[in-house]
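Student: For reference, the sequence and a predicted model appear below.
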Amino acid sequence: MDFFMASLPTILSATTLSAVPILLAALGELFSERAGLVNIGLEGIMAVGAFVAFAVGKMTGNLWLGLVAAMAAGVLVNMIYGLCTVTLCCDQVVCGMAINILAPALALFGYNLFVGSNSANATGSLMPHIQIPLLSQTPLLGDPVFGQQLLAYLAFILVPLIGYFFRNFRGGLSFRSVGENPQAAETLGINVVRVKYAACVACGVLAGAGGAFLSICTTPIYIDGIVMGRGFIALATVIFGRWSALGIMAASLLFGFFDGLNVALQAQFNASPVMFFKMIPYAFTIVALVFFGSRRAGPKANGQPYYRESR
């Protein structure tokens, strides 16, 4: 108990820092799956987003411009997935795995060109932390929770907005209709193909932003493989969060907590193998999927190609 209380500020700070990129990518996947597209290429999109945000931010000195470039790069990469799955009706899992192979390779190629033999080029800068008045003075919770970067605050603000969009807006209901029964949605006048492409754009934007968070908010040093499986954790988060924005936020914070616990345990037991602690959030992902993943299916048309002429 003494160890936990002493490490609580470190755990809380690491929890928020770890949860935000997963949350952003998972919210993007929520748009995708609500439209019937299972996009397992989040890992690749985040990898491209992380590199582009780092490179553009370093070259221009403007991290917000790097964020915008990362979101645009995420959309471009995801349009490959959209073309293959929506227009050509290819297998969604195969296309997603292709993105996971192609996109990190593109990021690595860009990294080698940008950094070259000068390792100093791999060091960038971080977005400043913003202290929320009064709340940041709260004992224990103050600085770790209410002293984050603006992008982290924006990520959590998106949660109720996206939840409200899917429940109350006509566009959100169109997404849900397409994910459940695209043929029936088409008879109601909904352009299914347009909705699916809109989902690809939203997924690319948010997953690209999730990758950007890693390189402009988490660490100033860009390394190859910076995403480290977070795209797959984001996929699990959507399932664990029951395809709802609030559920996804809770699941992201839970996964972030185990990542923060990993950081605290490494600091406390520095003589133990580091990789033993690093596997904690991934092990929890597997446990969560085993116990919660099969209890409720997602949208009924998830993963199924849409043929307009079929009924």
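Tutor: Yep, it's here.
Student: rest of the way, CA atoms for contacts and neighbours
Tutor: Will do.
Student: any chance you could map the strands in the stretch 51-200 of the chain?
Tutor: Ranges of strands in the stretch 51-200 of the chain, per DSSP state E, counting those that start in this stretch: none exist.
Student: Show me where it has its helices.
Tutor: Ranges of helices in the stretch 51-200 of the chain, per DSSP state H, counting those that start in this stretch, are 63-82, 92-115, 142-146, 150-168, 170-180, 182-187, 192-213.
Student: Which among those helices is found nearest to G28?
Tutor: Across those, G28 has its closest neighbour in helix 192-213 (3.8 Å, C-alpha to C-alpha).
Student: who touches stretch 63-77?
Tutor: Stretch 63-77 is contacted by residues 45-46, 48-57, 99, 103, 126-127, 200-209, 211-212, 216 when judged by C-alpha atoms under 8 Å, 6 or more residues apart in numbering.
Student: Pick the most deeply packed of the helices of the stretch 51-200 of the chain.
Tutor: Of the helices of the stretch 51-200 of the chain, the one with the most neighbours on average (mean count of other C-alpha atoms under 10 Å) is helix 192-213, at a mean of 28.
Student: relative to helix 150-168, how tilted is that helix?
Tutor: Orientation of helix 192-213 against helix 150-168 (axes from the mean of the first three to the mean of the last three C-alpha atoms, to 10 degrees) gives an angle of 160 degrees.
Student: Which SSE is immediately downstream of helix 192-213?
Tutor: Later in the chain than helix 192-213, the nearest helix or strand by DSSP states H and E is helix 230-240.
Student: orientation of that next one relative to helix 192-213 in degrees?
Tutor: Orientation of helix 230-240 against helix 192-213 (the same axes, to 10 degrees) gives an angle of 120 degrees.
Student: what packs against helix 230-240?
Tutor: When contacts are defined as 3 or more C-alpha pairs under 8 Å, 6 or more residues apart in numbering; DSSP states H and E, helix 230-240 sits against helix 2-34, helix 42-60, helix 245-268, helix 280-292.
Student: Contact partners for D259?
Tutor: Going by C-alpha under 8 Å, 6+ apart, D259 touches 14-15, 18, 278, 280-281.
Student: Take the residues you listed and write them to TSV, including distance to A72.
Tutor: Shown next, in TSV, are the contacts of D259 (distance: C-alpha to C-alpha, whole Å):
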residue	distance to A72
A14	28
T15	27
S18	23
K278	31
I280	33
P281	29
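Student: what sits against E186?
Tutor: Counted by C-alpha under 8 Å, 6+ apart, E186 has contacts V192.
Student: and the comparison structure, right after this:
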Amino acid sequence: KSLGIKPIEVLVASTGVIGKQLDYHKIERAVPKLVERLTVDYDETFVRGTMTTDKFPKMCATEVGLSRGRHFRIGASAKGAGMIHPNMATMLSFVTTDAILSSADAQVILTNAVSNSFNLISVDGDTSTNDTVFLLANGASGTEVKSYEDLKKFEEALTNVLRELAKMIVKDGEGATKVVHLKVQHARSFEDAVAVGKAVAVSPLVKTAVFGGDPNWGRILSAVGNSSVNFDHTKVSLKIGDLVVFDKNEPLKYNPRKLRKAFSSQDIDVTIDLAIGKHSAEVITCDLSYEYVKINGEYTT
């Protein structure tokens, strides 16, 4: 009523303690003041208002040029720091664009973009009851995105924006001190590459080794083997940073000091080459620290 719109035009997103009902009376009382504060200008208030255990606001925007001098913009925000694991988990994301886009095209593009961004991250391996991504197109630019080429450019731009937000979520993971980029190469399929990456991303032994800076790379290979993927272990290679530590069923000689340094970095690159196909994927995760246990051991108390 305050906005003069129909109930079906109101999109609801929520997060919080599972099983605890939100006080909707509190929300009702706040609506008039929220409507008064609406603005077309940039403002971090909305983003900060969605934060719970997040340590910083997560925002990203881009502008894309098309043929004949046309252009459109995409702006997005996200919240999330814990219970993060595909599919999306406890995270909310709000995406706006001034492009003219059909709902059918928007749905397909958003699904593809989420599959290549939010669904390729993990903080703690736990999913949740609350996850939402909204894509809202108001057409204010007057630029219609309809042709194959234009739709492809829009999807690429949206995917890049959501990937940046996904990286921010992992970096802001509850108790996280390091980010790990798990790059799985030469798998039989994209799905296999993702499955291997996820198996490593959720391994407590891998995550604690990363936290402690302990270059116990055997745990990574063990997690690969624990995945549901069939592969030839005699062809697998493992690289930490720029150091190949395992190849074709044999551990290799390497500089231990350089390996410890790689494991002590705040951003760690891990490359797992299955050498059985043409597909690849990158899954992003973080370490598991004492602080994570403290946050979640006292969450409601």
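Tutor: That came in fine, so what should we check first? Keep in mind it's a predicted model, so treat the numbers as computed, not measured.
Student: what's the TM-score here?
Tutor: After superposition, the two chains reach a TM-score (TM-score structural alignment, normalised by the length of the second structure) of 0.25; 117 aligned residues with a C-alpha RMSD of 5.8 Å.
Student: quick one, which of the helices of the stretch 51-200 of the first structure is nearest to L289 of the first structure?
Tutor: Judging the helices of the stretch 51-200 of the first structure by C-alpha to C-alpha, what sits closest to L289 of the first structure is helix 92-115, at 17.9 Å.
Student: Show me what that closest one packs onto, helices and strands only.
Tutor: By 3+ C-alpha pairs under 8 Å, 6+ apart, helix 92-115 of the first structure packs against helix 42-60, helix 63-82.
Student: is it true that V133 of the second structure touches T96?
Tutor: No - contact criterion C-alpha atoms under 8 Å: V133 of the second structure and T96 do not qualify, at 10.7 Å.
Student: and these two? which has more neighbours close in?
Tutor: V133 (19 against 16; other C-alpha atoms under 10 Å).
Student: The more buried one and A223 of the second structure: what is the separation?
Tutor: As judged by C-alpha to C-alpha, to the nearest Å, V133 of the second structure and A223 of the second structure stand 30 Å apart.
Student: before we move on, back to that, next, format the helices and strands packed on helix 230-240 of the first structure as TSV and append distance to S174 of the first structure.
Tutor: Output for these, formatted as TSV (distance: least, C-alpha to C-alpha, whole Å):
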stretch	distance to S174 of the first structure
helix 2-34	9
helix 42-60	23
helix 245-268	17
helix 280-292	27
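Student: deepest of these, which one?
Tutor: helix 42-60 (a mean of 28).
Student: now that helix against helix 192-213, angle please.
Tutor: Using the same axes, to 10 degrees: helix 42-60 of the first structure against helix 192-213 is 60 degrees.
Student: Helix 42-60 of the first structure packs against which elements?
Tutor: Going by 3+ C-alpha pairs under 8 Å, 6+ apart, helix 42-60 of the first structure lies up against helix 2-34, helix 63-82, helix 92-115, helix 192-213, helix 230-240.
Student: Of all the helices of the stretch 51-200 of the first structure, which one comes closest to A250 of the first structure?
Tutor: Relative to A250 of the first structure, the nearest member of the helices of the stretch 51-200 of the first structure by C-alpha to C-alpha is helix 150-168, separated by 10.3 Å.
Student: quick revisit: go through the helices and strands packed on helix 230-240 of the first structure and name the closest to Q92 of the first structure.
Tutor: For Q92 of the first structure, the closest of these is helix 2-34, at 11.2 Å, according to C-alpha to C-alpha.
Student: Please, where are all the strands along the stretch 151-300 of the second structure?
Tutor: With DSSP E, counting those that start in this stretch as the criterion, the stretch 151-300 of the second structure has strands at 179-187, 237-240, 243-247, 250-251, 267-273, 279-286.
Student: what's the second one packed up against?
Tutor: Contact here means 3+ C-alpha pairs under 8 Å, 6+ apart; on that basis strand 237-240 of the second structure packs against strand 243-247, helix 256-264, strand 267-273.
Student: and what of the fifth one?
Tutor: Helices and strands touching strand 267-273 of the second structure, by 3+ C-alpha pairs under 8 Å, 6+ apart, are strand 179-187, strand 237-240.
Student: The longest helix seen in the second structure to strand 179-187, inter-axis angle?
Tutor: Longest helix in the second structure, counting residues (DSSP state H): helix 148-171. Counting by the same axes, to 10 degrees, helix 148-171 of the second structure lies at 130 degrees to strand 179-187.
Student: circling back to that earlier point, dump the helices and strands packed on helix 92-115 of the first structure into JSON lines; add distance to A25 of the first structure as well.
Tutor: What follows is these, written out as JSON lines (distance: least, C-alpha to C-alpha, whole Å):
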{"stretch": "helix 42-60", "distance to A25 of the first structure": "7"}
{"stretch": "helix 63-82", "distance to A25 of the first structure": "11"}
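Student: The closest residue to A223 of the second structure other than its chain neighbours: neighbouring residues, count only.
Tutor: Spatial nearest neighbour of A223 of the second structure, chain neighbours left out: V200 (5.1 Å); criterion: C-alpha to C-alpha, 6 or more residues apart in numbering. When neighbours are counted by other C-alpha under 10 Å, V200 of the second structure registers 24.
Student: same thing with the one 4 residues further on?
Tutor: Look at P204 of the second structure: counted by other C-alpha under 10 Å, it has 16 neighbours.
Student: Any idea which of the helices of the stretch 51-200 of the first structure gets closest to F240 of the first structure?
Tutor: Comparing those under C-alpha to C-alpha, the one sitting nearest is helix 150-168, at 15.6 Å.
Student: Sounds good, over and out.
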